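In: Generate a structure from the sequence data that follows.
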Amino acid sequence: MSPIQFQKHIKLQEARRILLSEATDAADVAFRVGYESPSQFSREYSRMFGFPPKEDITRLRNKYEKRMNA
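Out: The predicted structure follows:
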C-alpha cells in the first residue's frame, strides 16, 4: 500500500467512525476528514466499503440492532 493509499484508508475509516457515532451527513464528514468534493468522497468510500456512505451506515446500524435484539 502506498503512503497516499494508506492516508486515504485512514481518512475513510475515520469518516465511517464519525458517520456511525454522530448525527451528521456525508458531505459534512467529507470536509471534516479532508475531502474537497463530497462526490469524490462518496466514490472513494463506495470503493473501499462496497456501499455509498448513507447505505453503508444504515446497513451497519441495522446489523448492530439485530445483534442486540437476538
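In: For the rest of this, base every contact and every neighbour count on C-alpha atoms.
Out: Noted.
In: Could you name the helices and strands sitting against the strand or helix carrying Glu14?
Out: Using DSSP states H and E, Glu14 sits within helix 3-21. Applying 3 or more Cα pairs under 8 Å, 6 or more residues apart in numbering; DSSP states H and E, we find helix 3-21 packed against helix 26-32, helix 38-49, helix 53-69.
In: Sequence B follows; please return its structure for comparison with A:
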Amino acid sequence: MEAVGWDKISPHLAYALAKVYGFKLGKRYVVPGHVVERFLDGTLPLEAVHEEARKRARGRKWRRVTD
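Out: Below you'll find the model as predicted:
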C-alpha cells in the first residue's frame, strides 16, 4: 500500500480524515487501509471530512451536530 504524504494531503485534512473514518489507538488515530485506498482512488465521500478540516483550520473544537 502506498503511504500518503504531505504532498497529497494537508495536516488538517489528515486529522479530519482520521477523526471521521478512523479510530483511536492509545493517543494516536489510525485510518484503516481500505479508507486510505478509497481516498487515493477518489471514491471516498469527503463532505464530512472537509467540514471537519475547515473547523480544525479555523481553530474550533470538533463538535458533532445532531439533527
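In: what's the TM-score here?
Out: Taking TM-score structural alignment, normalised by the length of the second structure as the basis, the two superposed chains have a TM-score of 0.27; 33 aligned residues with a Cα RMSD of 3.3 Å.
In: in the helix holding Glu14 of the first structure, what counts as buried?
Out: 8-9, 11-13, 15-16, 18-19 (16 or more other Cα atoms under 10 Å).
In: cool, and stretch 57-68 of the first structure?
Out: Residues of stretch 57-68 of the first structure classed as buried: Ile57 (neighbour count, 16+ other Cα under 10 Å).
In: Contacts for it, please.
Out: With Cα atoms under 8 Å, 6 or more residues apart in numbering as the contact definition, stretch 57-68 of the first structure has outside contacts at 16, 19-20.
In: can you redo those residues as CSV with distance to Asn62 of the first structure?
Out: Below are these laid out as CSV (distance: Cα to Cα, whole Å):
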residue, distance to Asn62 of the first structure
Arg16, 15
Leu19, 14
Leu20, 11
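In: Of those residues, which is the nearest to Gln40 of the first structure?
Out: Proximity of these to Gln40 of the first structure (Cα to Cα) peaks at Arg16, which lies at 15.1 Å.
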